[in-house]
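Asks: What shape does this take:
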Amino acid sequence: RIELIDCCTGSAAQALVALTAARAAKLGHSLNDIITKVQQSIPRVEISLVLDTLKYLERGGRAPKIGAWATSLLRLKPVVTNSMGHARLLGMVRSRTQGIDRLVKSVKEKAGLNKLRAIVVHSDLEKEARLLENRLHTEVNCSETYVTEVSAVVAAHVGPGAIGIAFCASE
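Replies: Have a look, this model is predicted:
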């Protein structure tokens, strides 16, 4: 039997939902239990990214032209998040370092004392992604972390130089 579930997200955040299902299946849970676990995990999954520019989101029709123009002119880097299918702007920063600080702060606030599973995603920033993974281990209660490059489809929308964190708080 196959069940389709809208996890209201994509990319590495979707991978965290899939990992929840795979682990439950490996432990021998019934399909109904797996579905329940997946549905319970969806609201706890979020992905946030620091982008170099809004230019690629604008080209893909996901950001207004004026926003892309203004962030480029002012040399601002947008910090965006997606949770439960709702994308929103967390803020603007002047540097990738400030953006990463903002991501870590946001993750810490949302996680509280809960253990996290996290995936650091990047678009051609392997070194920075590994540093962010290490930072998560020292500053956040992570039970496991992974690092991966964004897919070609996601890269077409976020452009080069994007870095982010997908995370899921433990039950």
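
Asks: okay, CA-based contacts and neighbour counts for the rest of this
Replies: Noted.

Asks: quick one: contacts for the residue most central in space within the chain?
Replies: Closest residue to the average C-alpha location of the chain: Ile47 at 2.3 Å, with C-alpha atoms, centre = their mean. Counting by C-alpha atoms under 8 Å, 6 or more residues apart in numbering, Ile47 touches Ala12, Ala13, Thr81, Asn82, Ser83, Gly164, Ile165, Ala166, Phe167.

Asks: who does the host helix or strand of the last one touch, helix- and strand-wise?
Replies: For Phe167, the host element (DSSP states H and E) is strand 163-169. Strand 163-169 sits against helix 11-26, strand 45-50, helix 96-111, strand 116-122, with contacts defined as 3 or more C-alpha pairs under 8 Å, 6 or more residues apart in numbering; DSSP states H and E.

Asks: can we see that at 10 Å?
Replies: helix 11-26, strand 45-50, strand 77-83, helix 96-111, strand 116-122, helix 126-139, strand 142-149 (3 or more C-alpha pairs under 10 Å, 6 or more residues apart in numbering; DSSP states H and E).

Asks: Could you find the closest non-adjacent residue to the residue nearest to the centre of the chain?
Replies: Excluding its sequence neighbours, the residue lying closest to Ile47 (C-alpha to C-alpha, 6 or more residues apart in numbering) is Ala166, at 4.0 Å.

Asks: Count the neighbours of the one you found for me.
Replies: 28 (other C-alpha atoms under 10 Å).

Asks: What of Cys7?
Replies: Using other C-alpha under 10 Å, Cys7 has 20 other residues around it.

Asks: tell me the secondary structure for it?
Replies: Using DSSP: H, G, I helix; E, B strand; the rest coil, the structure places Cys7 in coil.

Asks: That one contacts Ile35, doesn't it?
Replies: No: with contact defined as C-alpha atoms under 10 Å, Cys7 does not reach Ile35; the gap is 11.1 Å.

Asks: Now for those two: what residues contact both?
Replies: Residues within reach of Cys7 and of Ile35 at once, by C-alpha atoms under 10 Å, 6 or more residues apart in numbering, are Ser41.

Asks: Here is the second sequence; please produce its structure so I can put it next to the first one:
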Amino acid sequence: MNKVAIMTDSNSGISLQQAKEMNCFMLNMPININQNTYIENENIEVSFFYEQQEKGANVTSSQPSIASLMNMWEEILKEYDEIVYIPMTSALSGSCQSAMSFAQEFDGKVQVVDNHRISVTQLLSVMDALSMAEKGYGAKEIKERLEKEAYDASIYITVDTLKYLQKGGRITPAVALLGSMLHIKPVLTIQGEKLDTCSKARGMKSAFRIMVEHLKEDFDTRFKEIDEDHELALGLAYTYMSEEDISKWKLKLQEQFPDLPFYSAPLTMSIGCHVGPGALGVALIVKHKE
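Replies: Next comes the predicted model:
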């Protein structure tokens, strides 16, 4: 039986300790601050990143180097026959398409999955891939199945400040100024391909309520019928905020869907570049039954 390794990137929100416990491999993503490059989980603290962002530093996400990616694949293939690599969605980064191009050098031994997910939805994809690998699926089969199920998830995100959406060109300065004055929080959605605005709210509590309403609508429509091999899971994602606030939002979300298995993961610095601290996301994800 072929040994298939499962690999992801740090945008999955999986910590290094979790990756070790799950037996998956992690590629840590680079972050640029004032032209200095840092690597997530290696030489930068989350608090430092957001302090620099708040001070107005030039903060941008970046793709991993060709060498770091291919060297990692070469090391893994010394122990495994095949690799399934699950990076963040191609809709938010060019790293997925780049990895697909590099994988051609490995004669089919490396299968790169573009299943259009991020953070907690990406985490569930990794878990499904690990389960399939344990059951004996080959790398290509795992890739095909994950991509077929790519859109079986909904995620809604709101931000605490409009400053970074404006900086990234997603909203105009005038909209950002008016929104800040009126405490307007946009509700954004990722339904596979891209990040879109779907609602607006006055304040974080109202934004959370609207996101939950969207989830309930999806629960009653998109996810009304799920086959016996799958189940629906609930997810929470967030950028830098206090543990007290994270616990509060977890509890509030679980109260709305008490019967669903629950998972949470941070929106890492690559996403924090665009949304800033205090961003909150909620999700419904179809996952394989264990």
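
Asks: Can you calculate the TM-score here?
Replies: The TM-score (TM-score structural alignment, normalised by the length of the first structure) is 0.84; 171 aligned residues with a C-alpha RMSD of 2.3 Å.

Asks: In the second structure, what residue corresponds to the residue nearest to Ile47 of the first structure?
Replies: Applying TM-score structural alignment, one finds that Ala166 of the first structure aligns to Ala283 in the second structure.

Asks: quick one: that match from Lys224 of the second structure, how far?
Replies: Remark: distance between Ala283 of the second structure and Lys224 of the second structure (C-alpha to C-alpha, to the nearest Å) = 15 Å.

Asks: just Gln17 of the second structure next, same as before
Replies: Taken as C-alpha to C-alpha, the span from Gln17 of the second structure to Lys224 of the second structure is 35 Å.

Asks: what's the answer for Gly179 of the second structure, then?
Replies: According to C-alpha to C-alpha, Gly179 of the second structure and Lys224 of the second structure sit 35 Å apart.

Asks: burial measure for Val46 of the second structure, as a count.
Replies: 14.

Asks: What residue in the first structure is paired with it?
Replies: In the first structure, no residue is matched to Val46 of the second structure (TM-score structural alignment).

Asks: Does Val46 of the second structure touch Leu267 like I think?
Replies: No: using C-alpha under 10 Å, Val46 of the second structure is not in contact with Leu267; the gap is 11.1 Å.

Asks: ok, the residue nearest to Leu51 of the first structure when sequence neighbours are not counted - how many residues close by?
Replies: Spatial nearest neighbour of Leu51 of the first structure, chain neighbours left out: Ala162 (4.6 Å); criterion: C-alpha to C-alpha, 6+ apart. Neighbour count for Ala162 of the first structure, taken as other C-alpha under 10 Å: 24.

Asks: Verify the contact between Ala162 of the first structure and Leu125 for me.
Replies: Yes: Ala162 of the first structure is in contact with Leu125 according to C-alpha under 10 Å; the separation is 7.5 Å.

Asks: in what helix or strand does Leu73 of the first structure lie?
Replies: Using DSSP H and E, Leu73 of the first structure falls in helix 65-74.

Asks: From the contact counts, what lies against that helix?
Replies: Packing partners of helix 65-74 of the first structure (3+ C-alpha pairs under 10 Å, 6+ apart): helix 55-59, strand 77-83.

Asks: what's the most buried one of those?
Replies: Among those, strand 77-83 has the highest mean neighbour count (mean count of other C-alpha atoms under 10 Å), at a mean of 22.

Asks: So which bit of the second structure is that one matched to?
Replies: Per the alignment by TM-score structural alignment, strand 77-83 of the first structure matches residues 185-191 in the second structure.

Asks: Touching that stretch from outside, list them.
Replies: By C-alpha under 10 Å, 6+ apart, the residues outside stretch 185-191 of the second structure that reach it are 91, 116-118, 150-162, 179, 194-208, 210-211, 214, 280-283.

Asks: Stretch 213-224 of the second structure now?
Replies: 152-156, 189, 198-199, 207-212, 225, 231-232, 234, 256-257, 282-286.

Asks: and if we set it to 7 Å?
Replies: For stretch 213-224 of the second structure, contacts defined as C-alpha atoms under 7 Å, 6 or more residues apart in numbering pick out Leu284.

Asks: where's it relative to the chain centroid, distance-wise?
Replies: Relative to the chain's own centre, stretch 213-224 of the second structure is displaced by 21 Å; criterion: C-alpha atoms, centre = their mean, to the nearest Å.

Asks: And for stretch 84-99 of the first structure?
Replies: Offset of stretch 84-99 of the first structure from its chain centre (C-alpha atoms, centre = their mean): 11 Å.

Asks: again with stretch 1-21 of the first structure
Replies: Relative to its parent chain, stretch 1-21 of the first structure has a centroid offset of 13 Å by C-alpha atoms, centre = their mean.

Asks: Sort out which residues of that stretch are buried, please.
Replies: 7-17, 20-21 (16 or more other C-alpha atoms under 10 Å).

Asks: so which of those residues comes closest to Arg1 of the first structure?
Replies: Ala21 (14.3 Å; C-alpha to C-alpha).

Asks: residue in the second structure matching that closest one?
Replies: Taking TM-score structural alignment, Ala21 of the first structure has Ala129 as its aligned residue in the second structure.
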